[in-house]
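Trainee: Below is the structure, and that's it, no one-letter string:
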């Protein structure tokens, strides 16, 4: 039987796949994420997801490999994971009281087949105070999150509204992935 490999170390992606009852192994990709500022965010997340999946697929060519990546975009600027607390603070200030986009790409590779897609979700934040931002940064939650927040954690209190797939904001368009996995003989 063909096995599924998640090419990501994200605990959120792992939890989402477990939530829908999929059996898989985790083999994080060793590729370095390089953001091409000239690419539109939907193409960028698919490119990054493809690079992760391809890296792992080379090692396990008989498996079905899932790669995924998420970025936040505001005013045309792509926001990845913050470099440090100051970067996180700047991102959260930028998102405060405004609508931004969360783009999550997924790529599934199997022998002779590739499926690639991206989901875009509009997320609107309440206006944030400096104290709210500082307290959130002190929680350490922003450290490994695109756009410096996690909707599934403490960052949930910032979110006034979302338009689109909640799970894509968490880090994986799980319904689309499950449907695509069927095309690769899984599920």
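Mentor: Arrived safely, thanks for sending. This is a predicted model, so every value here is computed, not measured.

Trainee: drop to CA atoms for contacts and neighbour counts, all remaining ones
Mentor: Fine.

Trainee: how long is stretch 92-105 end to end?
Mentor: 22 Å (CA to CA, to the nearest Å).

Trainee: Please apply the same query to stretch 161-169.
Mentor: 12 Å.

Trainee: How about stretch 13-30?
Mentor: Start to finish, the residues bounding stretch 13-30 are 17 Å apart (CA to CA).

Trainee: cool, stretch 80-87 as well?
Mentor: 10 Å.

Trainee: how about it: buried residues?
Mentor: 80-82, 85, 87 (16 or more other CA atoms under 10 Å).

Trainee: Put this next to the first one:
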């Protein structure tokens, strides 16, 4: 069993689509910044610890925003009364190369620089998922390895010109034109997109199970 409804605290259309694919009824919770922005990495914080912390921070920000009177931006017509008790689902995805976090590019110059670094190399994609339910924060993290082909300058320029790198961790979207760059994937395709389907369903099932004493 999983919760009948969840609130997705994310503006990502990919995460919305993955929940739709899984048949998970959900509303959209558009928490104002800083929840939707890349957070700075703490001193001496590993890249893996960073993505887990930022996902937890998003969940805490969503809870605080609701407690302060925030409301979902979109909910199904048959949403039950008392939605304030509905579990909140948050996720954060980051691309990691050489223990560096490659976040969302600020402009085309930064996007091209990231893609040059990824060219011909294998990087990791960490997606941390946090579910705030019943006073608990349940969490998981899916790690995938992605290898890019060698990219020519023209490939990078043409890709950046599409606008697809913007708003994407690591400056690429695996579900878009960048799929042609990927020679190998080990892990979860949906996790690289931004929400690992299998891990998310297990987390939702865990939320419905009684808390251990």
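Mentor: Cool, the structure landed. Computed from a predicted structure; not experimentally measured.

Trainee: Superposed, how do the two chains score by TM?
Mentor: TM-score of the superposed chains, computed with TM-score structural alignment, normalised by the length of structure 1, equals 0.94; 186 aligned residues with a CA RMSD of 1.6 Å.

Trainee: Can I get the buried residues of stretch 80-87 of structure 1 in CSV including secondary structure and distance to residue 22 of structure 1?
Mentor: Shown next, in CSV, are these (DSSP: H, G, I helix; E, B strand; the rest coil; distance: CA to CA, whole Å):
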residue, secondary structure, distance to residue 22 of structure 1
80, coil, 28
81, coil, 27
82, coil, 31
85, helix, 36
87, helix, 36
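
Trainee: now those residues in CSV, with distance to residue 58 of structure 1?
Mentor: As requested, those are exported to CSV (distance: CA to CA, whole Å):
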residue, distance to residue 58 of structure 1
80, 26
81, 27
82, 30
85, 36
87, 35
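
Trainee: Quick one: the helices in structure 1, in order.
Mentor: With helices called from DSSP state H, structure 1 shows them at 11-19, 41-59, 85-95, 130-138, 166-170, 174-183.

Trainee: follow-up on the earlier one: and which of the buried residues of stretch 80-87 of structure 1 is nearest to residue 101 of structure 1?
Mentor: residue 80 (12.2 Å; CA to CA).

Trainee: is it true that the closest one touches residue 146?
Mentor: Yes. Shown here, residue 80 of structure 1 and residue 146 form a contact pair, counting by CA atoms under 8 Å, at 4.4 Å.

Trainee: Taking the buried residues of stretch 80-87 of structure 1, tell me the two that lie furthest apart.
Mentor: Across those (CA to CA), the longest gap, 13.5 Å, separates 80 and 85.

Trainee: Residue 102 of structure 1 is nearest to which of the helices of structure 1?
Mentor: helix 166-170 (6.0 Å).

Trainee: Flag every buried residue along that closest one.
Mentor: Going by neighbour count (16+ other CA under 10 Å), the buried part of helix 166-170 of structure 1 is 166-170.

Trainee: again with stretch 24-36 of structure 2
Mentor: For stretch 24-36 of structure 2, burial by neighbour count (16+ other CA under 10 Å) applies to 24-31, 35.

Trainee: can you check stretch 50-68 of structure 2 too?
Mentor: For stretch 50-68 of structure 2, by 16+ other CA under 10 Å, it's 50-63, 65.

Trainee: One more: stretch 200-212 of structure 2?
Mentor: 200-201, 203-204, 206-207.

Trainee: Leaving out chain neighbours, which residue sits closest to the residue nearest to the spatial centre of structure 1?
Mentor: Taking CA atoms, centre = their mean as the criterion, residue 70 is the residue nearest the geometric centre of structure 1, at 2.9 Å. Counting by CA to CA, 6 or more residues apart in numbering, the nearest residue to residue 70 of structure 1 once its immediate chain neighbours are dropped is residue 104, at 4.2 Å.

Trainee: what do we get in structure 2 for that neighbour?
Mentor: Using TM-score structural alignment, the partner of residue 104 of structure 1 in structure 2 is residue 127.

Trainee: Just give me the closest of the buried residues of stretch 50-68 of structure 2 to residue 185 of structure 2.
Mentor: Distance to residue 185 of structure 2, by CA to CA, is smallest for residue 51 among the buried residues of stretch 50-68 of structure 2, at 20.0 Å.

Trainee: who touches whatever residue of structure 1 lines up with the closest one in this structure?
Mentor: Superposed on structure 1 with TM-score structural alignment, residue 51 of structure 2 falls opposite residue 45. Applying CA atoms under 8 Å, 6 or more residues apart in numbering to residue 45 of structure 1 gives the contacts 68-71, 103-106, 118.

Trainee: What of residue 81 of structure 1?
Mentor: When the contact criterion is CA under 8 Å, 6+ apart, the partners of residue 81 of structure 1 are 142-148.

Trainee: again, only using 7 Å
Mentor: Residue 81 of structure 1 makes contacts with 143-148, as judged by CA atoms under 7 Å, 6 or more residues apart in numbering.
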